[in-house]
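Engineer: Predicted structure and sequence below. I'll ask about it afterward.
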Amino acid sequence: MAQLLKVHGSENKFFILDQTQLNNQLSDDELKQLAIKICNPKNNILDGADGLLVVNDSKYNDCLGQMRVINADGSEAKMCGNGLRTVSRYLSEKLNQDSFKIETFETNLSVEKSENFYDNVPAFSVEISPISFAKDDLPFQYKDKLELIDTEVPEFISGQKFTAVAVPNPHLISFVDEVDEDDLGELGQALNAPNAYFPEGVNVSFCEILDDNKLFVQTYERGVGFTNACGTGMSATSLVFALLNEDYFNPDEDITVYNPGGLVKTNIQLSAHKEDSKIHLIGNATFTHTLEISENNLHAGTLDNIEISETGEEDNYQDFVNSINEA
């Protein structure tokens, strides 16, 4: 029998599949089809998820493992900050280490166990990198600009300014007085359909500045749509916030980022060369269910005979969310 985990970071929900535990690993096409099926809420497997996180052995000696991110639509993302925290916890408990590196699509990232956010709500801190504002790295095309930083783009939304940054997933960020979900959804859909500006699509985030080092971020995620939270989106937004809002940014403290699924903290260390800045994302890594399935059915994508059991951790997380709402 093969085992999967249902997990979340800030209610950004995933299934984890550790391929190192299988007799025969799934092919790329099998992984894509599995992600499409298991993440679709219409298939009634724990209401679906935003993606499938695949754990493999790393080709690097200084990494405990490799993480791949297969979105709900079967596309592969370069990184996922919320997912990385859950994989970090998984590898930490599997191999009994609290500080290590994980191989991702584009780079090897440092992760470490953090103090719990709340009673029985485990938390991990993960490095988010590399950073680039260059048009070719997102990629984007707008007039003759090599970077898009705090720029009005009336073709997107009149009167709003936008910043584009890759961390390494591409993000388009706008600071607003109040998040308008209709505007965010329409822009997110438009820029993830064939368009003249972001040929490979882009994650779109709107951010409200609530106070010094306190933000609310909502994201329309490429390959997924609206999510409760996007880890790289909150990380990218925190970086842009620090760069553009020195009156509200305190570099000596973490930034608290609220999202529809709860909250995370980010730590931003700015550099004179903005691409050399450092980002760490800190938040929960919650395991809600274990799933048992035969390996043959896993390869075939036959998901109608799965044994599911709850961990009880979601109750603890909801207590944490309630404490936020009461604060």
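Structural biologist: Received the coordinates, thanks. All values reported here derive from a predicted model rather than from experimental measurement.
Engineer: contacts, neighbours, all on C-alpha from now
Structural biologist: OK.
Engineer: three-state assignment of Q97?
Structural biologist: For Q97, the assignment made with DSSP: H, G, I helix; E, B strand; the rest coil gives coil.
Engineer: How about the contacts made by it?
Structural biologist: L91 (Cα atoms under 8 Å, 6 or more residues apart in numbering).
Engineer: Please tell me how far it sits from N43.
Structural biologist: Between Q97 and N43 the computed distance is 36 Å (Cα to Cα, to the nearest Å).
Engineer: and if you look at S27?
Structural biologist: As for S27, its distance to N43 is 22 Å (criterion: Cα to Cα).
Engineer: Of those two, give the one with the bigger neighbour count.
Structural biologist: For S27 versus N43, the count of surrounding residues by other Cα atoms under 10 Å is larger for N43: 14 against 10.
Engineer: Please name the spatially closest residue to that one (chain neighbours excluded).
Structural biologist: For N43, ignoring the flanking residues on the chain, the nearest one in space by Cα to Cα, 6 or more residues apart in numbering is K37 at 6.9 Å.
Engineer: so how many other residues sit close to the one you found?
Structural biologist: Close neighbours of K37, defined as other Cα under 10 Å, add up to 22.
Engineer: That one in helix, strand or coil?
Structural biologist: When the rule is three-state DSSP, K37 gets the label helix.
Engineer: That one touches I45, doesn't it?
Structural biologist: No. K37 lies out of contact with I45 (Cα atoms under 8 Å); the separation is 9.1 Å.
Engineer: Show me the helices in the chain, by range?
Structural biologist: Remark: helices assigned in the chain by DSSP state H are 28-39, 81-95, 181-191, 231-244, 295-300, 313-326.
Engineer: Pasting the second one now:
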Amino acid sequence: MSGRPFVKMNGCGNDFVVVDALSRPFAPTSHEARAIADRSAGQGCDQLIAIEPSPTADAFMRVWNADGGTVETCGNALRCVGWMLMEAGGRDRVTIDTLGGPTVAKRAGAHRVTVDMGAPRLDWTEIPLAEEMDTRGIELQVGPIDAPVLHTPGAVSMGNPHVVFFTESVPADDFVQGAGSLIENHPLFPEGVNVGFAHVEARDRIRLRVWERGAGLTQACGTGACAALVACARRGLTDRAATVAVDGGELEIVWDEATGHVLMTGPVEVERTGVL
């Protein structure tokens, strides 16, 4: 573990410690992953990322959340890892495999990357939910039964589970933290869930805040931005392309009608390098 070089990167403020494990395995325990992610005693990040060899892609991306648990994928990290692989290989396109499936990353300008996140998974068994429901608007609410503050969110999997509430305004930190932590481990979601709060400002613009499963309130969540656009478009609240403004910046999301895939474009930033 010790002596491993890393690169600290972020995508719209969603930050990562990225370790190259292509030639030397990197297998931290959940305790070690938590210690690295710790913002006071460690390097500090939302997710710890390892770039590993893949038999079918240019690399495999493994993701640990700040709580030390592994998750399927991370959209903003895919852009960062894609950029690193393209820089290292002098290429404009790479394929990255994840536990949530393979992804293609392409250059979209200086320090900008487009990631093909694949088709959203919309059946209740794919999210997954504990019981059968129409995922355009599932039976879930926040607040009193007779006067809920939020209700009937959309559910989408982008390789990881998301629930998206539609809000009248942009919710405050304490609301996102309170509602998010409550819903993250709700029995309706057997694998836990990322919780999005989407305020539709126009048919091509969504203001989004996300409580990320295992990481908490984040500056940005790439799969969450994709899920929000899909959930909003399925309800007729937006078109199939929109700017999703997150706390840390803006992501361009397109749900392509021809392929059914969701494309996410946004910035990558290298903060520093170091050694664990």
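Structural biologist: That came in fine, so what should we check first? Because the structure is predicted, anything quoted here is derived from the model rather than measured.
Engineer: Dump the helices of structure 1 into TSV; add distance to K214 of structure 1 as well.
Structural biologist: Putting the helices of structure 1 into TSV (distance: least, Cα to Cα, whole Å) gives the following:
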stretch	distance to K214 of structure 1
helix 28-39	32
helix 81-95	19
helix 181-191	20
helix 231-244	9
helix 295-300	43
helix 313-326	13
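Engineer: For E147 of structure 1, which of those is the nearest?
Structural biologist: helix 231-244 (13.1 Å; Cα to Cα).
Engineer: Where does the closest one end up in structure 2?
Structural biologist: Counting by TM-score structural alignment, helix 231-244 of structure 1 falls onto residues 222-235 of structure 2.
Engineer: List the buried residues of that stretch.
Structural biologist: Burial within stretch 222-235 of structure 2, assessed by neighbour count using 16 or more other Cα atoms under 10 Å, is assigned to 222-234.
Engineer: Kindly present these as TSV, with separate columns for distance to E201 of structure 2.
Structural biologist: TSV is the format used below for the buried residues of stretch 222-235 of structure 2 (distance: Cα to Cα, whole Å):
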residue	distance to E201 of structure 2
G222	19
T223	20
G224	17
A225	14
C226	16
A227	17
A228	13
L229	12
V230	15
A231	15
C232	11
A233	13
R234	16
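Engineer: Just flag the most distant two among the residues you listed.
Structural biologist: Maximum distance among the buried residues of stretch 222-235 of structure 2 (Cα to Cα): 18.6 Å, for G222 and R234.
Engineer: which one in structure 1 is aligned with E72 of structure 2?
Structural biologist: Aligned partner of E72 of structure 2 by TM-score structural alignment: K78.
Engineer: typo on my end, G137 of structure 2
Structural biologist: Checking with TM-score structural alignment, G137 of structure 2 has D150 as its match.
Engineer: So what's the residue count around R39 of structure 2?
Structural biologist: 13.
Engineer: so what corresponds to it in structure 1?
Structural biologist: Taking TM-score structural alignment, the alignment pairs R39 of structure 2 with P41 from structure 1.
Engineer: does the match of G137 of structure 2 really touch K161, like I thought?
Structural biologist: Yes. With contact defined as Cα under 8 Å, D150 of structure 1 counts as touching K161 (5.2 Å).
Engineer: contacting residues for G249 of structure 2?
Structural biologist: Neighbours of G249 of structure 2 in contact, by Cα under 8 Å, 6+ apart: C12, G13, A220.
Engineer: go with 10 Å
Structural biologist: G11, C12, G13, N14, Q219, A220, G266, P267 (Cα atoms under 10 Å, 6 or more residues apart in numbering).
Engineer: Looking at the alignment, what corresponds to the fourth one in structure 1?
Structural biologist: Which is N14 of structure 2. Under TM-score structural alignment, N14 of structure 2 pairs with N12 in structure 1.
Engineer: now M234 of structure 1: how far from N169 of structure 1?
Structural biologist: From M234 of structure 1 to N169 of structure 1 the distance is 12 Å (Cα to Cα).
Engineer: which residues do the two both contact?
Structural biologist: In contact with both M234 of structure 1 and N169: G81, using Cα under 10 Å, 6+ apart.
Engineer: on that earlier part again, near the match of N14 of structure 2, how many other residues are there?
Structural biologist: Neighbours around N12 of structure 1, by other Cα under 10 Å: 22.
Engineer: Same check on C45 of structure 2?
Structural biologist: 23.
Engineer: now G9 of structure 1
Structural biologist: 29.
Engineer: give the contact list for it.
Structural biologist: G9 of structure 1 neighbours (Cα under 10 Å, 6+ apart): 81-86, 123-124, 228-231, 261-264, 282-287.
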